[in-house]
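Chemist: Below are the sequence and a predicted model; questions follow.
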Amino acid sequence: MTTNRERVAEIMEKAFSECEKIAPEDLQFSYKGIFYPITLSSPETLEALKSFEARSDDVILIGYPKTGTNWLDEIVRELESSDAKYTEEEMKERINVEKELQMFPRLEFGDPGKFERMKKLPSRRIIVTHLAPHFLPQSFFQGKAKILVLARNPKDTAVSYYHFNNNLPMLPSFSSWDEYFAAFMNGRLGWGSYFDHLVEWNKRIDNERIMMISYEELKENQVEGMKKIASFFGFSLTEEDFPRIAKKTSFQAMKEKSKETHGKLGNILFRKGVVGNWRDYFSKAQNEEMDRKFHDCLSGTKLAARMKYDVYCKA
């Protein structure tokens, strides 16, 4: 099922317009100590989320901001669509339903009433969020729905999120990389701490209904990564499907059509899409501080092993 591109562009256009009237210090609200963009969500929405009921066949995608969730979303939608073999009419109908129900591209975005409207969405629902597990509804973990968690090395995530904060009007900007780096290390950003996010997901890494995959793994071999994803969700595709989808969902292909898919957000969302860009930003002291922080939080964990920190974060 493809993303309702018109709806996504409409939401972002409205948010861009609204934030022009808001003072920088008021762009975010705090919910349980975590910041969120006020033009996209609200405390009432996050409260209403607690009662959301997951279905057994929901496809749930999760990643901290700027770890590649837009890329993963597009990949999984193409895999799901190829498995379901929707006709053109069925595809149009699904998109029209999303539009009529006024859906949002992230679970935590939108008005409190959206969760009631989501009950009317046809299966399989693809649900995407940046939330850590302790902010998700209990139904995610009590039923049979499967959850795919995306992780990206913290150094590249930090750099990507730095540019995102400074270029996206809905988030407060920073006067310098050093100022931003301190905020990232202390978790004083939208959606909270990168490290807390991964620590909490690592506690659930042995759950058979939760699968972890890394951004770097997908970059190294997208076809193999997609095969793992398809197997996890029970999607049945042909060998020819995977290279076709890999080509369609490459960073360059998505960047070229980003204005169509994401409106004004497109140029901001798709910047470089590479591994190792952090080396152009980190000072020696910052590099050592990040190494210590990652070691203190995740050293020796299964999640850290899968992320190959020592490979991708060497100075």
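Modeler: Nice, thanks for sending it over.

Chemist: Going by C-alpha atoms from here, please, whenever you check contacts or count neighbours.
Modeler: Noted.

Chemist: Need the contact partners of stretch 173-190.
Modeler: 28, 34-37, 158, 162, 165-167, 171, 193-195, 281, 290 (Cα atoms under 8 Å, 6 or more residues apart in numbering).

Chemist: Filter these down to the ones in strands?
Modeler: Among these, the residues falling in strands (DSSP state E) are 28, 34, 35, 36, 37.

Chemist: Contacts only, for residue 243.
Modeler: Here residue 243 is in contact with residue 223 (Cα under 8 Å, 6+ apart).

Chemist: which element follows the one helix or strand it maps to toward the C-terminus?
Modeler: Residue 243 belongs to helix 241-248 when assigned by DSSP states H and E. Using DSSP H and E, the helix or strand that directly follows helix 241-248 along the chain is helix 251-256.

Chemist: How many neighbouring residues does residue 297 have?
Modeler: The tally of other residues near residue 297 (other Cα atoms under 10 Å) stands at 14.

Chemist: Now do it against residue 185, distance only.
Modeler: 12 Å (Cα to Cα, to the nearest Å).

Chemist: and what of residue 29?
Modeler: In terms of Cα to Cα, residue 29 sits 20 Å off from residue 185.

Chemist: Neighbours of residue 166, how many?
Modeler: 17.

Chemist: Please apply the same query to residue 225.
Modeler: 17.

Chemist: which residues sit in contact with it?
Modeler: Here residue 225 is in contact with 213, 217, 218 (Cα under 8 Å, 6+ apart).

Chemist: before we move on, the earlier item: and the contacts of stretch 173-190, which are buried?
Modeler: 28, 35-37, 158, 162, 165-167, 171, 193-195, 281, 290 (16 or more other Cα atoms under 10 Å).

Chemist: The structure to be compared is supplied as follows:
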Amino acid sequence: MVLRSETGEVEGVTLTKSICSIWDQVWNFQARPDDLLIATYAKAGTTWTQETVDMIQQNGDVEKCRRATIAKRHPFLEWLTMKHPTGLELAEAMPSPRTIKTHLPVQLVPPSFWKQNCKVIYVARNAKDNLVSYYHFHRMNKALPDPGTWEEFIEKFMTGKVLWGSWYDHVKGWWKAKDKHRILYLFYEDMKENPEQEIQKILKFLEKDVNQEVLNKIVHNTSFEIMKENPMANYTREFQAIMDHSISPFMRKGAVGDWKNHFTVAQNKKFDEDYKKKMADTSLVFRTEL
């Protein structure tokens, strides 16, 4: 029986109580100059980006990318659950160069990443699809707080009372930071529409070069259909006690525009009005359909 997480706060950002309990260790984490950080709001294409980056680093070698589950290949910096080594422990034990994952908003990223001038790949997904995906993830992942009803979860999301805080602050904060640091800011919708073009951006950012054959291989193996069936990427290999894929698979749809199947007309109207206010102070633009 897994007990759902209780929440606490760090600088006004909602996190699990367990993350709050080790916050000093997270904040004082020592990044290395050749670390790569993959940062996203939860359910914005994190695993997809991780697999893409790993395929690039392994030069398209599928076998090498299946050497371990994604959770072991790329430590989840701030995360800890019972019976599993913490993200910090995994990261500290890992030889360089490391690729590390985080959902932290930019202001909570350990300062050593900026001191070491590390590269960061950030992926943002439109709020409505992100919200839908996050809701289903809460339903199936018993390590997260109970989402309540769909209606209640929309409210929590809009007020930022969800894990890792406000989506609005998250995407805007990282968008601003990209002008000061080595951050490649990508959009989920672009990755969906033209994966090859977005992979090219990652290649350039990582200063890697692959031939067309390897590029095709990366595009193919990081497609939703292939990844959904890949036990090293779809979270069916570990965390069985925590994630119930029968409620909703970890890799559910990977679509753009699925929000239309969830929002009522009234919910959509309310969400749009609120969104307009919260996003009035940024140049960031999202697409909610392709």
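Modeler: Sure, I can see it. Source: prediction; values computed, not measured.

Chemist: re earlier: which single one of the buried ones among the contacts of stretch 173-190 of the first structure is nearest to residue 90 of the first structure?
Modeler: Lowest distance from residue 90 of the first structure to these (Cα to Cα) belongs to residue 37, with 34.0 Å.

Chemist: Now do the contacts for the closest one.
Modeler: Per Cα under 8 Å, 6+ apart, neighbours of residue 37 of the first structure: 27, 28, 29, 170, 171, 190.

Chemist: follow-up on the earlier one: wait, which of the contacts of residue 225 of the first structure is closest to residue 91 of the first structure?
Modeler: After measuring those against residue 91 of the first structure - Cα to Cα - the closest member comes out as residue 218, at 26.9 Å.

Chemist: how about that closest one, what's its match in the second structure?
Modeler: The alignment partner of residue 218 of the first structure in the second structure, by TM-score structural alignment, is residue 191.

Chemist: list the contacts for the closest residue to residue 54 of the second structure other than its chain neighbours?
Modeler: Once flanking residues are discounted, residue 54 of the second structure sits nearest to residue 65: 6.5 Å by Cα to Cα, 6 or more residues apart in numbering. Neighbouring residues of residue 65 of the second structure by Cα under 8 Å, 6+ apart: 51, 54, 55, 58.

Chemist: and the closest residue to residue 12 of the second structure other than its chain neighbours, how many neighbours?
Modeler: Leaving aside its sequence neighbours, residue 12 of the second structure sits nearest to residue 165 (Cα to Cα, 6+ apart; 7.9 Å). Counted by other Cα under 10 Å, the residues lying close to residue 165 of the second structure total 23.

Chemist: And residue 41 of the second structure, by the same measure?
Modeler: With other Cα under 10 Å as criterion, residue 41 of the second structure counts 25.

Chemist: One more: residue 38 of the second structure?
Modeler: Applying other Cα under 10 Å, I find that residue 38 of the second structure has 24 neighbouring residues.

Chemist: One more: residue 184 of the second structure?
Modeler: 19.

Chemist: and the contacts of residue 65 of the second structure, which are buried?
Modeler: Buried among these by 16+ other Cα under 10 Å: 51, 54, 55.

Chemist: Identify the residue of the first structure aligned to the last one.
Modeler: Spelled out, it's residue 55 of the second structure. By TM-score structural alignment, residue 55 of the second structure lines up with residue 78.

Chemist: So residue 289 of the second structure sits against residue 259, correct?
Modeler: No. Distance between residue 289 of the second structure and residue 259: 9.4 Å, which falls outside the contact criterion (Cα atoms under 8 Å).

Chemist: Would you map the strands across the first structure?
Modeler: Counting by DSSP E, the strands of the first structure are 28-31, 34-37, 59-63, 126-129, 146-151, 210-214.

Chemist: Next, format the ones you listed as a markdown table and append distance to residue 108 of the first structure.
Modeler: Listed next are these as a markdown table, based on distance: least, Cα to Cα, whole Å:
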| stretch | distance to residue 108 of the first structure |
| --- | --- |
| strand 28-31 | 12 |
| strand 34-37 | 9 |
| strand 59-63 | 12 |
| strand 126-129 | 7 |
| strand 146-151 | 16 |
| strand 210-214 | 20 |
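
Chemist: Relative to residue 260 of the first structure, which of those is closest?
Modeler: Using Cα to Cα, the strands of the first structure put strand 126-129 closest to residue 260 of the first structure, at 19.9 Å.
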